[in-house]
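Asker: generate a structure from the sequence data that follows.
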Amino acid sequence: MSFAARLKKLREEHRMTQEDLANYLKITRQAVGNYEQGSRFPKDENILNALADLFNVSLDYLLGREEKIPSPSSIDYILEAGNTYEDDKYTALKQLLSSVDDLPVDIIQKLNEIINFFRTYK
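Answerer: As a prediction, the model looks like this:
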């Protein structure tokens, strides 16, 4: 899938209009439309980084170098490598993650943000 197709798909999954995305990126709606049509590509790496951050995907996925988007509810996605958790914490997180699998992506991403927020206050 091309960058243009992925961008449009991600924007629609997040229930954003081209105008919403343009305002977020501080560019014109026409520029977003051109990106989605494949007639233009962002020249500014800040735009690419902002898109990856907004949609919570890797640049490799956004640029088509990775075919699979990591599941926001997968244990590896939420638990950073190198962290060690007691068995009871790990089990609790696995139960939490399995219970949110059917939620919309934007809700799962909000939950991930909350987890990351509390992770900073160990």
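Asker: hey, let's count contacts and neighbours off CA atoms from now on
Answerer: Fine.
Asker: what ranges do the helices span in this structure?
Answerer: 3-13, 18-25, 29-37, 45-55, 59-62, 75-78, 87-99, 105-119 (DSSP state H).
Asker: okay if I get the ones you listed as a markdown table plus mean neighbour count?
Answerer: Shown next, in a markdown table, are the helices of the chain (neighbours: other C-alpha atoms under 10 Å):
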| stretch | mean neighbour count |
| --- | --- |
| helix 3-13 | 17 |
| helix 18-25 | 16 |
| helix 29-37 | 17 |
| helix 45-55 | 15 |
| helix 59-62 | 18 |
| helix 75-78 | 14 |
| helix 87-99 | 12 |
| helix 105-119 | 14 |
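Asker: another sequence for comparison is provided below:
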Amino acid sequence: LRIHPLQYLMVGLALAIFFLLLISLSEHITFWKAYLVSAVACIGLQAVYLAHVLGHWKRGLGFAAMLTLLYGALYGLLVSENNALLMGSLLLFVILALAMWVTRRVDWYALGADLK
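Answerer: Below you'll find the predicted structure:
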């Protein structure tokens, strides 16, 4: 599917606004409630938007499910103050290992040549 860079920008801004909402709401309500409201609002916004951009509601819900897992993992890291660095490092290592495993047979030079 072709996605315009402006659409990528809007999704990226929605991801960034999550943190702004979280910080501003947590000044007025407890952290877990602020996190929940911010996450639900941003995930819902992106699910609806991406369902239209990607041409099907299942694709929007798939992205929303992945984002829910990501925000869930991030919440777990944030509330475990003593182990946050260790858990975050291990999570990033696992994500990098998975990305390397999935793309191990991709010929990046051939991929770039197809674009010319």
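Asker: got a TM-score for the pair?
Answerer: Here the TM-score for the pair of chains, by TM-score structural alignment, normalised by the length of the second structure, is 0.30; 60 aligned residues with a C-alpha RMSD of 4.8 Å.
Asker: those helices in the second structure, which residues are they?
Answerer: So, for the second structure - with DSSP H - the helices run 5-26, 31-53, 57-79, 84-102, 108-114.
Asker: mean neighbour count for those - can I get that in JSON lines?
Answerer: Compiled in JSON lines, those are given as follows (neighbours: other C-alpha under 10 Å):
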{"stretch": "helix 5-26", "mean neighbour count": "14"}
{"stretch": "helix 31-53", "mean neighbour count": "18"}
{"stretch": "helix 57-79", "mean neighbour count": "16"}
{"stretch": "helix 84-102", "mean neighbour count": "12"}
{"stretch": "helix 108-114", "mean neighbour count": "9"}
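Asker: run through the residues that contact the spatially most central residue of the second structure.
Answerer: By C-alpha atoms, centre = their mean, the second structure has its centre lying nearest to residue 67, at 4.6 Å. Residue 67 of the second structure makes contact with residue 43 under the criterion C-alpha atoms under 8 Å, 6 or more residues apart in numbering.
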